[in-house]
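3D, please:
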Amino acid sequence: MESRPFTIHVTDEAIKDLHRRLRNGHWPDSIDADSWDDGTSLSFLKCLRDHWLHQFDWRMQECRLNRLPQYVSTIRGLDIHFVHQPGVGPAPMPLILTHGWPGSFVEMERIIPLLADPGAHGGDPADAFHVVVPSLPGYGFSQAPAVAGVSAREIAAMWRELMGGLGYDRFAAQGGDIGAGVSCWLARCFPESLLGVHLNYIPGSFRPGRDESTAPLSGEEMAFLDKAAAFAAAEGAYAALQATKPLTLAFALSDSPIGLAAWIAEKFRAWSDCGGELGRAIPIDTLLTDISIYWFSGNIAASLRLYKEMRLQPLTFEAGERVSVPFGVTVFPRELPMPPRSWVERAFNVVRWTHMPAGGHFAAIEQPEALAEEIRTFFRPLRSRCDI
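Next comes the predicted model:
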């Protein structure tokens, strides 16, 4: 597999077009400009627009991101963008980190050095990883699929090819959101390649197999299913739309950067441990860097469509089916509905389950040090399995 060096460069014309659209955007009416009850606050979004237009410096963000060692490789006909940061230590373990929606590879920017060079950040060099952070197909600077069928399961197969092409026949995986689903599929389909899997989210589509021989649902498991159903009813309209008619939404988000920012920012606020003040958990320039990547890449339609692919190929198991790869799960308090350990253990070999005191859905941004330490701790006893 050939890996070609990659440098981010957005044209001046694209930046000017963004600024023109930001200046000329139309605003909806709101019965309460400060409220988030009906969706993104009008007053918040006006402030975000002003910051994006007058203070946010894309070139500065671009320059910083280009310090990361980035590459593109063609895998199954798609050009896949990824960061590949070699580890600094006696025997780094290969680790692939997968982001989700509405994130991007930028989610992992702060955690990459903590994992690749722990000795430089107060840790033990023996815990080092060779860190690979790909952009999902149709996200960021990865090419969008031109045909249907590229689900989290297909992406897992692509990631195995990517890691093998980098010389890592056996490796570890970590992820949240969609990245958690890809990591689960990796362990399910390619257990011989996986040293272990660490998750900070359990995919919403995950259902263990059940029949008359399996244990009945516990009260804790039934309470989780009720909580998940309530979340879907009150907060799940975005997922239902993206999983059924993603292109209809994409027309609006591809034409209006203000609309795109509204769609993405509302999720960062709702899913982070910010206490209603988004900037407490997600720095404003980090948020706008992520949104800008969606805008400049033109990939919003493909990113939404992945939800449809995952609906058509959910992470459901047959009765009695289990994955032997060791799993570790870190639960952050402001995460979306998370099942109890017993639910996950019905299909996965859970060897570590930890509850954290703070943090939400975007743990790699919100709590990078805590998440990095959890990842190091989980994989430490599994390093003896690493035959590289």
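
Going by C-alpha atoms from here, please, whenever you check contacts or count neighbours.
OK.

Helices of the stretch 101-250 of the chain, start to end?
111-116, 152-165, 178-189, 219-235, 237-242, 246-255 (DSSP state H, counting those that start in this stretch).

now those helices in TSV, with distance to residue 141 and mean neighbour count?
TSV is the format used below for these (distance: least, CA to CA, whole Å; neighbours: other CA atoms under 10 Å):
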stretch	distance to residue 141	mean neighbour count
helix 111-116	18	25
helix 152-165	15	20
helix 178-189	17	25
helix 219-235	29	14
helix 237-242	21	16
helix 246-255	16	17
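
who wins for proximity to residue 54 among these?
The closest of the helices of the stretch 101-250 of the chain to residue 54 is helix 246-255. By CA to CA, the value is 20.3 Å.

need the next SSE after the closest one, C-terminal direction.
Note on helix 246-255: by DSSP states H and E, the next helix or strand toward the C-terminus is helix 257-271.

ok, back up a step: mind checking the helices of the stretch 101-250 of the chain for the one nearest to residue 339?
Taking these one by one with CA to CA, helix 219-235 is closest: 5.6 Å.

So for residue 377, which of the helices of the stretch 101-250 of the chain sits nearest?
Closest to residue 377 of the helices of the stretch 101-250 of the chain is helix 111-116 (CA to CA; 11.3 Å).

And the contacts of that closest one?
Residues external to helix 111-116 that are found in contact with it (CA atoms under 8 Å, 6 or more residues apart in numbering): 85-88, 92, 120-121, 127-131, 364-365, 368-369, 372, 376.

Which members of those are classed as buried?
85-88, 92, 127-131, 364-365, 368-369, 372, 376 (16 or more other CA atoms under 10 Å).

Next, give me the two most distant ones among these.
92 and 365 (23.0 Å).

Okay, angle between whichever strand or helix holds residue 53 and helix 257-271 too, please.
Element membership for residue 53 (DSSP H and E) is helix 42-54. For helix 42-54 against helix 257-271, the angle by axes from the mean of the first three to the mean of the last three CA atoms, to 10 degrees is 120 degrees.

Could you also give me the structure for this next sequence, so I can compare it with the first?
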Amino acid sequence: MALLSSLKHMSVSRRTLMSGIAAAGLSAVLLPGTSEAADVVGAASEEIRPFKVEVSEAALTDLRQRLAETRWPDGETVMDRSQGVQPARLKELVGYWQSSYDWRKAESRLNGFPQFLTNIDGVDIHFIHVLSRHQKALPLIMTHGWPGSVFELLDVVGPLTDPTAHGGTADDAFHLVIPSIPGFGFSGKPAAAGWNPQRIAAAWDVLMKRLGYNSYVAQGGDWGAIISDALGRQAPDGLLAIHVNRIERATTFPSDAAQALKTGGPAPDSLSADEKVIFNEARDFLNNGFGYAAIMGTRPETVGYGIADSPAGLAAWLYDKIADWVFTPGDPERALGKDAILDNITLYWLTNTGPSSGRIYWENAMAGAKLTAVKVPVAVTIFPGEVYKPPKYWLSKAYPKLIYYNRVSKGGHFAAWEEPELFSQEIRAGFKTVRT
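As a prediction, this is how the structure comes out:
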């Protein structure tokens, strides 16, 4: 099936979605954090296959054995994180991973949600699909980023699908679709080049139409924001709006500041004092925190050998950026908890998607910059721990239909993971004006 083939739009209804449950042999489940049964959605289609996570005990035994046999590098020659993840910190995490961490709890949590696979353009797409019990719920597709996964978004399922149990109203409800990006998690690994954010965005529209949604909204952070932006530029029929909590610098930086950043010059005099702070933060990130992207954008296969063979190496590779980007820099355990971090890292290990997930950086570099404006309404939330925090007036070129902009007081790059209730409130507020 061609990726951009037109699909017949079906109006979504409770009866249509419930028929998918019967077709898949599923039943209602309890949403996390609620006491009421909520409908779990499959599609009454041969193209949608139920999925359950079932990791063999042999794979977990192998992981523990590899962790026990880790060969550690020499210690750093500085007293801070400027050379990367500090051995003492990683040894503590790996020791817990090897001796105390329980993947089965994470597996059970995933299997508490309805999961499916569907093939789009030759690649299996894994996704979670939960139907709200509220009749006027708005369909929403949410996309994770790197070094994250669907685990980033699980804590917002309850607040978004059952808002009345989380401080909202029935009019705030969403039907939720959470896919794994190709090459991540339980989605398939593309066997050929070309799966860049534009292609993934088009696949997401196919997915939503295949599930029967003739209108929907999209949300993302990190790569999820880039994919949502791409979807907004494509503006397929039925896409009502997007919300992002990560902004693409190339499309929003003032031209003189962008040029100064490119050439390594100082902040232009045209910038205000507050704008120069933003400029200096961006320059520091490019100079000191962008190496991971440069490597994966040029040599993802080379770094892949180490992270495919060593779980401790994979943990260091992912932990380094998690630690950088949380609201508590250098202390991600305080923001997320040790088990949550290891749920995510273990998913990468068990699926061997450390190498394949990195290829999205290469694919994006090969595709080139897409600097055209997003054509649909856009909502933006700026979290204070985010790498780039542009003011509202910088967004007009990229988002001429900006319908919502808010700066919140807590949370970092992994907003849904770190602050699920606040994040959910922002999603409700951001999409409020596009509900019909």
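
that older thread, so can I have CSV of the helices of the stretch 101-250 of the first structure showing distance to residue 344 of the first structure?
Shown next, in CSV, are the helices of the stretch 101-250 of the first structure (distance: least, CA to CA, whole Å):
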stretch, distance to residue 344 of the first structure
helix 111-116, 26
helix 152-165, 18
helix 178-189, 11
helix 219-235, 10
helix 237-242, 22
helix 246-255, 29
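
of these, which approaches residue 350 of the first structure most closely?
Of all these, it is helix 178-189 that lies closest to residue 350 of the first structure, at 12.0 Å by CA to CA.

any residues touching that closest one, and which ones?
97-101, 152-153, 155-157, 160, 173-175, 193-194, 196-197, 199-203, 315, 323, 325.

Show me what residue 361 of the first structure aligns to in the second structure.
Structural alignment (TM-score structural alignment) places residue 361 of the first structure against residue 413 in the second structure.

Check residue 256 of the first structure too.
So, by TM-score structural alignment, residue 256 of the first structure is matched to residue 310.

For residue 185 of the second structure, see how far away the nearest residue to its match once chain neighbours are set aside is.
Leaving aside its sequence neighbours, residue 310 of the second structure sits nearest to residue 66 (CA to CA, 6 or more residues apart in numbering; 7.1 Å). According to CA to CA, to the nearest Å, residue 66 of the second structure and residue 185 of the second structure sit 21 Å apart.

Neighbour count for these two, which is higher?
More crowded of residue 66 of the second structure and residue 185, by other CA atoms under 10 Å: residue 185, with 29 against 16.

shouldn't the more buried one be in contact with residue 347?
Yes. The criterion here is CA atoms under 8 Å, and residue 185 of the second structure meets it with residue 347 at 6.3 Å.

can you pull the contacts of residue 198 of the first structure?
173, 174, 175, 327, 328, 329, 330, 375, 378.

returning to what we had before: right, and out of the buried ones among the contacts of helix 111-116 of the first structure, which lies closest to residue 167 of the first structure?
Using CA to CA, residue 130 is the member of these that lies nearest residue 167 of the first structure, at 11.0 Å.

counterpart of the residue nearest to residue 310 of the second structure in the first structure?
Matched by TM-score structural alignment, residue 66 of the second structure corresponds to residue 21 in the first structure.

In the second structure, point out the residues matching stretch 96-112 of the first structure.
With TM-score structural alignment as the criterion, stretch 96-112 of the first structure aligns to 141-157.

what are the ranges of the helices in the stretch 1-150 of the second structure?
Using DSSP H, counting those that start in this stretch, helices in the stretch 1-150 of the second structure cover 14-24, 57-68, 87-99, 103-111.

Make JSON lines out of these and add distance to residue 391 of the second structure.
Shown next, in JSON lines, are the helices of the stretch 1-150 of the second structure (distance: least, CA to CA, whole Å):
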{"stretch": "helix 14-24", "distance to residue 391 of the second structure": "41"}
{"stretch": "helix 57-68", "distance to residue 391 of the second structure": "45"}
{"stretch": "helix 87-99", "distance to residue 391 of the second structure": "35"}
{"stretch": "helix 103-111", "distance to residue 391 of the second structure": "37"}
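
Any idea which of those helices gets closest to residue 282 of the second structure?
Using CA to CA, the helices of the stretch 1-150 of the second structure put helix 87-99 closest to residue 282 of the second structure, at 26.9 Å.

still on that earlier bit, quick check: which of the helices of the stretch 1-150 of the second structure has the most neighbours on average?
helix 14-24 (a mean of 17; mean count of other CA atoms under 10 Å).

That one aligns to what range in the first structure?
Against the first structure, helix 14-24 of the second structure falls on no residues (TM-score structural alignment).
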